[in-house]
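Enquirer: generate a structure from the sequence data that follows.
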Amino acid sequence: MEFGRRRPLLRVRGRSIAWLPPLLLLAGVILLDFNTGAHFRIITWIVLVPGIAAAICGVWTTAAYSLLSLVTYVVVDNAWPDQYQAGFGDFLLVALGGALATLAAVVRMRQERQVGHIRDIAETTRRTVLRPLPPRWAGLEHAGVYLAADVDARVGGDFYDIQPSPHGTRVLVGDVQGKGLGAVEAAAALLGTFREAGYHEKDLTTVAERLEIRMLRHRSHTAALGRADGDRFATAVLIAFPEDSPEAIDVTNFGHEPPLAVGPRGVRELPSGDGAPLGLGDLAGGLPPVHRLPLAADETLLLVTDGVTEARDGPGEFYQLTREVTRAVAADPGRAEPRRLVRRVRDGVLRHTAGRLEDDTTIFAVRRLTGPGGAPGPGDASDPRDASGPGAVPGSGGVPGPGDVAGI
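Expert: Below you'll find the predicted structure:
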């Protein structure tokens, strides 16, 4: 058993073959030493074997190769006449090289465990901020993807959630200004408020007010701590799916990217953000109004953060979201389905940027369920319980890993 948990670097059909390269090198050194002549001995190169093992194998495998290299050196060197033997000096070199390689493997394995622990913490943080959501919940079918600009961070200031309530289902998508832990804290504060206010408050305007107040309180707290991010704000779109209007939605936009209504008949851009971002409402003289807008049963609502609309290619051209989605739906109306739509935008952004994202990127698509699956059930709008439980798995709910599409 290898020392510490790790993910093997070389695998074939699920089995690790990290032990193979050092073994091939060992065999190659032996063959070359016997075939290069007495005046050009290369048996000392066997010291490379434990060095290679230290880079790709575990501690015990590296130690085994160190011992095997030392024994092989003695056997092969003694097979030559005395005048051509490499001698005791090279024996010490091979022994020292094996010891240092084993020590290097110990250090590497400890670092890998530490990095794994940090990633576990980041994953826990991600699941705390962006809780898992069932793919069909609260009368809605949805899919979402979150792509972190820093692939090791796994979490940033983008956020989204669905909150069922006795007053209809509410959806929130947003982007906190800035990066780092400060943005994560602000996103968590806003989501916490949304989950409470979105359930208890009947009026969407009141939910918007609660979000604005929470952002101001969060800024006041960070400023009191003397932190430099005391002026942080967030753009967001707050949406309600009213039960009394099955082909309409209520939308209030806090300076966020305008949502797109995507359906078999084409793509419509909903009104853009006519209000200030959360935390800056006093500068605009109040909160943005709530608009009631038509949304057909076969239309999907597509919401993105500026990581999509500001994605650039090599020459600096922006990704044309509306144009690309329009082309995709015109070629195949079935691409308006949430999972396929999110996957299409994700692949388009990554292709456009050649995989080099400059900002955290969130793509979220949602539409009403129709037919038998559209009836409320446990965890739907009539159920006050949180459905983010063991049944919500990565890639099937609201918390996909970087590059994974929820529900796909």
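
Enquirer: going forward, measure contacts and count neighbours with C-alpha atoms only.
Expert: Noted.

Enquirer: hmm, Asp90 is touching Thr44, no?
Expert: Yes: with contact defined as Cα atoms under 8 Å, Asp90 and Thr44 form a contacting pair (6.3 Å).

Enquirer: strands along the stretch 151-300 of the chain, start to end?
Expert: Counting by DSSP state E, counting those that start in this stretch, one finds strands in the stretch 151-300 of the chain at the ranges 158-163, 169-176, 234-241, 248-254, 260-263, 266-269, 291-294, 300-304.

Enquirer: got the contact list for the fourth one?
Expert: If I follow you right, that is strand 248-254. With contact meaning Cα atoms under 8 Å, 6 or more residues apart in numbering, strand 248-254 is reached by 204, 208, 234-242, 272-278, 288-296.

Enquirer: try 7 Å
Expert: Applying Cα atoms under 7 Å, 6 or more residues apart in numbering, the contact partners of strand 248-254 are 235-242, 273-278, 288-295.

Enquirer: sequence B follows; please return its structure for comparison with A:
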Amino acid sequence: MGPGTRPDGPLPLRLLPFVAMAVISVVDFSAGPSVGYLPLLALGPAFASLFGGLWRTVSVGVLAIVLCTLLAAYSDVLGTFRTNLTFVSIGGVTAAGMIAATYRQRRERELADVRDIAEAAQRVLLRPMPRRVGPVRATVRYISAAAGARIGGDLYEVVQTSRGVRVIVGDVQGKGLDAVETAAVVLGAFREAAYDEPDLPGVADRIERALARQLTSEQFVTAVLAEVHEKDGVTLLNRGHPPPLLIRPDASVIPLDPPEPAPPLGLAVLVDDPAPTGLVGLAPGDQMLLYTDGVIEARDGDGEFYPLTERAGVLAADDPEDAIDGLQSDLLAYVGAPLDDDAAMLLLRRRI
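Expert: Purely as a prediction, here's the structure:
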């Protein structure tokens, strides 16, 4: 719940029923009994039920009846058929509004509970990142999307094994609890396979087998797997994911496109040959940024995508934490609003 926002909605929406009834009362008072605007007072409880709770709807309905009584008495139409029908209308709208407000609040509570559970599950899945892992310093930022879509399937993990530091950054197709469940399957398989398999294709195959028991034929997970070696750079395996960026100390930025396109995880049956890996040098001071498509698909007010390659210079800060904070701030400032999709950014910097 945002700052300055109460459970019954922002201030303009809370005032709307009273403003409407005040305007109607002034107009009816000015026009006199010959026109008869009193039935429009039912708009007060109707508006209240849209944005407020049960008791606010009841209070506005009672106020509407009081105003109707006073205006009818002033115009000397109290007790007439039209006035009595107005009372019935206000009472009926108030009763309907009470029912609607009750069901709406119940659904909102249920939705909030589901979101809280899913977000708690995500926090358990996406464990805190160790700042130093083998020959690299690692830092990550996860930006949740707008309230309507804030539960997503972005995932990341870094583990140190006897074969090097192994990393995964991925994005599950879709959102909601299904996406969180699929992310859990991917991370569980990766955390187990990263210690057992001799190479990244073996790790990817283990994830594929785990997903085969989970996904439908139309679902998939894009991901980049990386293995950071002590001296020989980084081995990358890209499965349909945006390419990582290599940032040199001189601020040059190199997109690390895969040697050949490969299908996302969960769709390996579509091709005959295994996805190829690529070896990239990572010298002391070099950085590698892995990210999800929520970063490069973020748009500004004019609908322009975030130019990540051009903005990667903000990662030049001495401390990787400051560097990734700078990138996150730059992204949010560029968009100027909550993101439409979750965004994960993982920065690896070879220690000097």
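
Enquirer: TM-score of the superposed pair?
Expert: TM-score of the superposed chains, computed with TM-score structural alignment, normalised by the length of structure 2, equals 0.75; 336 aligned residues with a Cα RMSD of 4.2 Å.

Enquirer: I'd like to know which of the contacts of strand 248-254 of structure 1 are buried.
Expert: Buried subset of the contacts of strand 248-254 of structure 1 (neighbour count, 16 or more other Cα atoms under 10 Å): 235-242, 273-278, 288-290, 292, 295.

Enquirer: how about the helices of structure 2, start to end?
Expert: Using DSSP state H, the helices of structure 2 run over 11-31, 43-51, 54-74, 81-125, 176-196, 200-212, 293-296, 308-311, 320-335.

Enquirer: JSON lines for those, including mean neighbour count?
Expert: Shown next, in JSON lines, are those (neighbours: other Cα atoms under 10 Å):
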{"stretch": "helix 11-31", "mean neighbour count": "16"}
{"stretch": "helix 43-51", "mean neighbour count": "25"}
{"stretch": "helix 54-74", "mean neighbour count": "19"}
{"stretch": "helix 81-125", "mean neighbour count": "16"}
{"stretch": "helix 176-196", "mean neighbour count": "20"}
{"stretch": "helix 200-212", "mean neighbour count": "19"}
{"stretch": "helix 293-296", "mean neighbour count": "20"}
{"stretch": "helix 308-311", "mean neighbour count": "14"}
{"stretch": "helix 320-335", "mean neighbour count": "18"}
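
Enquirer: columns distance to Leu237 of structure 2 on top of those helices, output as TSV?
Expert: Putting the helices of structure 2 into TSV (distance: least, Cα to Cα, whole Å) gives the following:
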stretch	distance to Leu237 of structure 2
helix 11-31	51
helix 43-51	50
helix 54-74	55
helix 81-125	22
helix 176-196	13
helix 200-212	7
helix 293-296	17
helix 308-311	20
helix 320-335	23
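
Enquirer: please report the distance of whatever residue of structure 2 lines up with Val366 of structure 1 from Ile324 of structure 2.
Expert: Applying TM-score structural alignment, one finds that Val366 of structure 1 aligns to Leu347 in structure 2. If you measure Leu347 of structure 2 against Ile324 of structure 2 using Cα to Cα, to the nearest Å, the figure is 7 Å.

Enquirer: tell me how far Val19 of structure 2 lies from Ser34 of structure 2.
Expert: Distance of Val19 of structure 2 to Ser34 of structure 2, given as Cα to Cα: 23 Å.

Enquirer: again with Ser162 of structure 2
Expert: Between Ser162 of structure 2 and Ser34 of structure 2 the computed distance is 90 Å (Cα to Cα).

Enquirer: same thing with Val114 of structure 2?
Expert: Separation of Val114 of structure 2 from Ser34 of structure 2 (Cα to Cα): 54 Å.

Enquirer: same question, Gly176 of structure 2
Expert: As judged by Cα to Cα, Gly176 of structure 2 and Ser34 of structure 2 stand 56 Å apart.

Enquirer: got it, and Thr216 of structure 2?
Expert: If you measure Thr216 of structure 2 against Ser34 of structure 2 using Cα to Cα, the figure is 67 Å.

Enquirer: look up how far Gly58 of structure 1 lies from Gly178 of structure 1.
Expert: Going from Gly178 of structure 1 to Gly58 of structure 1 by Cα to Cα gives 40 Å.

Enquirer: out of those two, which sits in the busier spot?
Expert: Neighbours per residue (other Cα atoms under 10 Å) separate Gly178 of structure 1 from Gly58, with Gly58 holding more: 24 against 16.

Enquirer: from Leu67 of structure 1, how far out is that one?
Expert: 14 Å.

Enquirer: what do you get for Phe233 of structure 1?
Expert: Using Cα to Cα, Phe233 of structure 1 is found at 60 Å from Leu67 of structure 1.

Enquirer: repeat that for His218 of structure 1.
Expert: 60 Å.

Enquirer: ok, now which ones touch Gly301 of structure 2?
Expert: Counted by Cα under 7 Å, 6+ apart, Gly301 of structure 2 has contacts Val335.

Enquirer: any idea how far Leu332 of structure 2 is from it?
Expert: Per Cα to Cα, Gly301 of structure 2 is found 12 Å from Leu332 of structure 2.

Enquirer: what touches both of those two?
Expert: If you check Gly301 of structure 2 and Leu332 against Cα under 7 Å, 6+ apart, no residue is contacted by both.

Enquirer: of the strands of the stretch 151-300 of structure 1, which is nearest Arg127 of structure 1?
Expert: Nearest to Arg127 of structure 1 among these is strand 158-163 (11.3 Å), distances taken as Cα to Cα.

Enquirer: now do the closest one: distance to the chain's middle.
Expert: Distance of strand 158-163 of structure 1 from its chain centroid, counting by Cα atoms, centre = their mean, to the nearest Å, is 15 Å.

Enquirer: cool, and stretch 209-220 of structure 2?
Expert: Centroid displacement of stretch 209-220 of structure 2 relative to its chain, using Cα atoms, centre = their mean, is 23 Å.

Enquirer: just stretch 143-163 of structure 2 next, same as before
Expert: Taking Cα atoms, centre = their mean, the mean C-alpha location of stretch 143-163 of structure 2 is offset from the chain mean by 11 Å.

Enquirer: one more: stretch 288-302 of structure 2?
Expert: That offset, for stretch 288-302 of structure 2, works out to 13 Å (Cα atoms, centre = their mean).

Enquirer: list the contacts of the nearest residue to Gln328 of structure 2 once chain neighbours are set aside.
Expert: Counting by Cα to Cα, 6 or more residues apart in numbering, Arg141 is the residue found nearest to Gln328 of structure 2 once chain neighbours are left out, at 7.5 Å. Arg141 of structure 2 sits next to 344-346 when contact means Cα under 7 Å, 6+ apart.

Enquirer: cool, now which of these survive the switch to structure 1?
Expert: On the basis of both residues aligned by TM-score structural alignment, their matches' Cα atoms under 7 Å, what survives of the contacts of Arg141 of structure 2 in structure 1 is 344-346.
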